[in-house]
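Visitor: just a sequence and a predicted model for now, questions to come.
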Amino acid sequence: MSTASKVVLGVSALLSAGTVVAVHVQQRRVRERLHEGVVQDIERQSRKLENIRLLQEQITLTKELEAERDNMLMEKESQ
């Protein structure tokens, strides 16, 4: 085998190995990004539930405050 063919074979083997490694690295990054997306979705859902809970709490407090205000106005009118 000539020197040139050995060089070509070596370069081809290195390029092939490099391509395989690059594909594996890319797949790992894609999997990590997908997993991060799932984690972000879970966090988003928990924030949404917390916001809904806070909104319900605010609605309840507003109703209580309005009822208290109405009672005070009725007492004032009766006096």
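Guide: Looks like it came in fine. Note that the structure is predicted; figures quoted are calculated from it, not measured.
Visitor: CA only for contacts and neighbour counts going forward, please
Guide: Fine.
Visitor: all strands of the chain, in order?
Guide: Counting by DSSP state E, the chain forms no strands at all.
Visitor: and the helices in it?
Guide: With DSSP state H as the criterion, the chain has helices at 3-78.
Visitor: what residue lies at the spatial centre of it?
Guide: Nearest to the geometric centre of the chain sits Gln40, at 1.4 Å (CA atoms, centre = their mean).
Visitor: distance of that one relative to Arg47?
Guide: Separation of Gln40 from Arg47 (CA to CA, to the nearest Å) stands at 10 Å.
Visitor: mutual contacts of the two, please.
Guide: When contacts are counted by CA atoms under 8 Å, 6 or more residues apart in numbering, Gln40 and Arg47 have no shared neighbour.
Visitor: dropping in the other structure now:
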Amino acid sequence: PSQSPSLVLVLLILTSAGGTGAGVELVTLATKQRLHRGVLRDLERQHQKKENIRLLEEQIALTKQLKEERDKMLMEKGSQQS
């Protein structure tokens, strides 16, 4: 009869420790997943930034080409009028 409360106490301690360990594992797993998603978002942002820079450089080159063609046409038009 006196061993029964001790056994219950041991079982409660083991169950509590196991539950705490499982809880810590779940929190750790959730943290790792959140960090992983953050890394993926950062990689996507970097990729998008590179793509935006590429598009901007392309737009700058096209604008320069258009201005050169416009200037050439204006010079030809001016020389035809003289």
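Guide: Ah, there it is. Just so it is clear, the structure is predicted and the values come from calculations on it, not from any experiment.
Visitor: related to what we said a few turns ago, how close does the residue nearest to the centre of the first structure sit to Ser46 of the first structure?
Guide: On the measure of CA to CA, Gln40 of the first structure and Ser46 of the first structure end up 10 Å apart.
Visitor: check Glu57 of the first structure too.
Guide: 16 Å.
Visitor: do Thr3 of the first structure as well
Guide: For Thr3 of the first structure, the distance to Ser46 of the first structure - CA to CA - is 64 Å.
Visitor: and Ser16 of the first structure, by the same measure?
Guide: 46 Å.
Visitor: go on, Leu14 of the first structure?
Guide: Relative to Ser46 of the first structure, Leu14 of the first structure is positioned 48 Å away (CA to CA).
Visitor: do Gln27 of the first structure as well
Guide: Distance from Gln27 of the first structure to Ser46 of the first structure, by CA to CA: 29 Å.
Visitor: ok, now Ala22 of the first structure?
Guide: 36 Å.
Visitor: for Glu64 of the first structure, same thing?
Guide: Separation of Glu64 of the first structure from Ser46 of the first structure (CA to CA): 27 Å.
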